[in-house]
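# quick check, what structure comes out for this input:
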Amino acid sequence: MDYTKRIRDLREDSDYTQEYVASVLGISQTMYARYERGANELPIRHLIELCKLYKISADYILGLSDTK
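Coordinates of the predicted model:
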């Protein structure tokens, strides 16, 4: 599974808006939307922040594990 689908699914399952997640990452909603679409690659620093936000491992987001 592609990480773009995983970050979108995590956000939707948590009932977060793109705007909220973007604010946690310190970026614009437009930039975050580009991550979810795959138009821009997710920087490692943002991957780490998403792991903290959702309390999951990076392996799950990257598709290396199906265990959150």
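
# contacts, neighbours, all on C-alpha from now
Will do.

# what about A39, how many neighbours?
12 (other CA atoms under 10 Å).

# nope, D2 is what I meant
D2 has 10 neighbours, counted by other CA under 10 Å.

# so how far is R6 from the closest residue to it other than its chain neighbours?
Nearest residue to D2, sequence neighbours excluded (CA to CA, 6 or more residues apart in numbering): G63, at 6.5 Å. Counting by CA to CA, to the nearest Å, the separation of G63 from R6 is 8 Å.

# cool, and L62?
8 Å.

# check G38 too.
Distance, G38 to R6, by CA to CA: 11 Å.

# likewise for Q18?
For Q18, the distance to R6 equals 14 Å [CA to CA].

# before we compare anything, build this one as well:
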Amino acid sequence: MDGERLAEVRNRAGLTQAALAEMLGQSQSHYARYERGVHDPSSETLKKICLTLDVSPEYLLDMVDSSAIDPFGGAPLSEDEATLVSWYRRSTPEGRTVIQATAKAVAATASPLTSSGQSEAGIA
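Purely as a prediction, here's the structure:
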């Protein structure tokens, strides 16, 4: 694992080592070993890190140059979009419901998808 990349993504998410370690159920000193390159996380821990930080395992393993997970087939997420997704994924189920309702309300008032003639089929 590339510890420098892990630290970069964690910092971009606005988390301290201690905060991320707590989310992973680990001590800060144990987590810090990942960033120092002393120890690699288990596959389960790597999965948790990727989901929490919204980053691909390939990026953390230094297999690709882009950190963005690309669910849109070639259109990488902007930094703002990645931040929103990260906040959503770190939210409680109740928080996610609020985020979804807010996004639907905003999209209903001025959706660039409908104004450009595209379908909203992908929006739940």
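
# give me the TM-score for this pair.
Here the TM-score for the pair of chains, by TM-score structural alignment, normalised by the length of structure 1, is 0.87; 67 aligned residues with a CA RMSD of 1.2 Å.

# helices of structure 1, start to end?
Here structure 1 has its helices, by DSSP state H, at 3-13, 18-25, 29-37, 44-54, 58-62.

# so which of those helices is nearest K68 of structure 1?
Of all those, it is helix 58-62 that lies closest to K68 of structure 1, at 5.5 Å by CA to CA.

# what's in contact with the closest one?
With contacts defined as CA atoms under 8 Å, 6 or more residues apart in numbering, helix 58-62 of structure 1 is touched by D2, Y3, R6, I7, L47, I48, C51, S65, D66, T67, K68.

# whichever of the residues you listed end up buried, select them in ChimeraX.
Buried members of the contacts of helix 58-62 of structure 1, defined by 16 or more other CA atoms under 10 Å, are picked up in ChimeraX with:
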select :3,6,7,47,51
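
# out of the contacts of helix 58-62 of structure 1, who's nearest I27 of structure 1?
The closest of those, once distances to I27 of structure 1 are taken by CA to CA, is L47, at 13.1 Å.

# what's near enough to touch that closest one?
L47 of structure 1 makes contact with A58, according to CA under 8 Å, 6+ apart.

# ok, now which ones touch the most centrally placed residue in structure 2?
Closest to where the C-alpha atoms of structure 2 average out (CA atoms, centre = their mean) is D54, at 1.7 Å. By CA under 8 Å, 6+ apart, the residues touching D54 of structure 2 are A68, I69, A82, V85, S86, R89.

# among those residues, which lie within helices?
Counting by DSSP H, the contacts of D54 of structure 2 contribute A82, V85, S86, R89 to helices.
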